[in-house]
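Peer 1: just coords:
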């Protein structure tokens, strides 16, 4: 069966080139990248970036080749809310398509869907730790099937070398990140530009984040009167509760 673009190129036996077929792959790739942007959670809930990529790859052979062979597109669209609704085979295929590209991960909501793939999600983070670029995860109060300590152990590791943004909101077990022995990223994250952690006990006097630009924490964190450790930080937000 001829693909969609091929059908558009013929009309009464006369070749017709649709305007989009005149775009080179660099421009097409950028359009696909913009369509698969996860920055707005409102948009992401309605039109998951992963679903957009999947539909785009079904338009024609050329588009499929460009999308499937672009690891950075898939690596930048890892919405685990959406992946939790899919079969394990599809999740593994999405991970395969990310190749070795830096990973951008998002999951949020006051629901239990993510816990359906809790082990897969945690194993994914552990296996791909050094590729993390942007992490934005929110566990609401209804996410109760937590294994105490397992997430805290994961984030006690040194951060990924290129981790730029880490947003982690946790409501399910407040004690999970309040152990006296817990320290986020072993208190050192030199590449981090944005840090937002709610319901996590941090000692800001010990935390080394020399390139941080934005900080959001809960009031329970051990703060200091002056933020001399955050000389480059343009925005500091302290919340009383989540």
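Peer 2: Looks like it came in fine. Just so it is clear, the structure is predicted and the values come from calculations on it, not from any experiment.
Peer 1: When you work out contacts or count neighbours from here on, use the C-alpha atoms and nothing else.
Peer 2: Fine.
Peer 1: residues touching the nearest residue to residue 233 once chain neighbours are set aside, list them.
Peer 2: Sequence neighbours aside, residue 213 is the residue nearest to residue 233 in space, at 3.9 Å (criterion: Cα to Cα, 6 or more residues apart in numbering). Neighbour list for residue 213: 193-194, 232-235 [criterion: Cα atoms under 8 Å, 6 or more residues apart in numbering].
Peer 1: then this one, side by side with the first:
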């Protein structure tokens, strides 16, 4: 009995369970933060006791997933890098972090180049940001060093499953091979390569394209080329489209693209490009859309109700309404910015890791067919909390449109906002008085203090808002 009492509960855990627990520490390393790096956590676990250390040191798979460039190459020597490589044995490798060849004489950079060339066939996951030229002169020596660094992209990648490269290259045609991975990457499912310096041409005809499950299209790719590429990706689950180049959707003559497995699409760009892509995609019903338009300067919209904008909203409705019917949100965020763009999302809803986001052109809100669809449907019937910390000027420019959005939340119980927003709404008392009939709690971010008697700020707007509701 005495011996049993002295045994810690953690001592009875099976070795296989402990190994899986330690392996789990390495599972989320695509964007490692500086405060919680997997290699640091694994090292600390190895110092707990001899038994744990024995399990960790004996697992080449654990160490193969800890090739953390930002951590290992920040050391004064490359001893730790060599130690991690030695402990990985012949295991598959996860290589991630950032590189910066500002000093091509640094022996650590030479080691990294050599390591990647020699072990490329073992790399299963790679996520690297190359900062070499950011804020620096593009000398010929640095260009040659960078070219040597990425030479492995010309070689077959027999074990590669996931690659995310963010580069800063000049003359990318010389550095990026026309036939990436020698057209041999049979296991690749997640693909993202972007170049901040110039457009990167997506390899639309590569043999491994039909196997992709997650893809990111970055700057400079024409919309028609995106659509052509999507036609060859029937297994696609996750799609991200960032700042796509010329729309030219009319150049695409193909049929509607059916993506039966698509679960999430993230789009950042302009309304017209979003419309061109969304009109031509048919996803699954249980699919989440995120559209973010941050800049509307120069958009070719004429009068409210523009046909081009209406086509955008019709395309968004086709994508977002089925999702909202399956996943009615309980909390929604509404934000309008100084670029005449409004955003509606359920970001922060703890019930669902995915979140939808829709962008609107603010001047058209009061005639928005999509807002009317929301008001006439039950998709927001379970929303109990609404947050809005928008620029007051946006509310001033289109109060009827903003109120029409808020009318969709008839079951709202908690409204979190700022005084300037309420002040704008109070200028439409007839519409504001009927808002949120089930409201219980009004939460004001950074509430204003009362001003001098006789001034506009004598009574804070939230007090006037409550008085207006009390009179109804």
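Peer 2: Ah, there it is. Bear in mind the structure is a predicted one, so any value in this text is a computation, not a measurement.
Peer 1: rewinding a little: out of the contacts of residue 213 of structure 1, flag the one nearest to residue 84 of structure 1.
Peer 2: The shortest approach to residue 84 of structure 1 among the contacts of residue 213 of structure 1 belongs to residue 194, at 26.3 Å (Cα to Cα).
Peer 1: Tell me the counterpart of the closest one in structure 2.
Peer 2: Matched to structure 2 by TM-score structural alignment, residue 194 of structure 1 sits across from residue 190.
Peer 1: can you count the residues close to its match?
Peer 2: Residues within reach of residue 190 of structure 2, counting by other Cα atoms under 10 Å, total 22.
Peer 1: just checking, it touches residue 127?
Peer 2: No - the pair residue 190 of structure 2 / residue 127 is not scored as a contact, 10.8 Å apart, by Cα atoms under 8 Å.
Peer 1: Identify the contacts common to those two.
Peer 2: With Cα under 8 Å, 6+ apart as the test, residue 190 of structure 2 and residue 127 both reach 162-164.
Peer 1: From residue 160 of structure 2, how far out is the match of residue 194 of structure 1?
Peer 2: As for residue 190 of structure 2, its distance to residue 160 of structure 2 is 9 Å (criterion: Cα to Cα, to the nearest Å).
Peer 1: same deal with residue 127 of structure 2?
Peer 2: Taking Cα to Cα, one finds residue 127 of structure 2 at 11 Å from residue 160 of structure 2.
Peer 1: Compare these two and say which is more crowded by neighbours.
Peer 2: Taking other Cα under 10 Å, residue 127 of structure 2 and residue 160 do not tie; residue 160 has more neighbours (25 against 21).
Peer 1: Aligned to the more buried one, what sits in structure 1?
Peer 2: Checking with TM-score structural alignment, residue 160 of structure 2 has residue 163 as its match.
Peer 1: Residue 11 of structure 1 - how many residues pack around it?
Peer 2: 10.
Peer 1: Go ahead and flag the most central residue of structure 1.
Peer 2: Nearest to the mean C-alpha position of structure 1, by Cα atoms, centre = their mean, lies residue 105 at 1.5 Å.
Peer 1: residue range for the helix or strand harbouring that one in structure 2?
Peer 2: Element membership for residue 105 of structure 1, per DSSP states H and E: strand 103-107. Mapping strand 103-107 of structure 1 onto structure 2 (TM-score structural alignment) gives residues 93-97.
Peer 1: can you give me how far that stretch is from the chain middle?
Peer 2: In terms of Cα atoms, centre = their mean, to the nearest Å, the centre of stretch 93-97 of structure 2 is found 20 Å from the chain centre.
Peer 1: now stretch 63-72 of structure 1
Peer 2: On Cα atoms, centre = their mean, the centre of stretch 63-72 of structure 1 falls 19 Å from that of its chain.
Peer 1: and what of stretch 169-179 of structure 1?
Peer 2: With Cα atoms, centre = their mean as the basis, stretch 169-179 of structure 1 stands 20 Å off its chain's centre.
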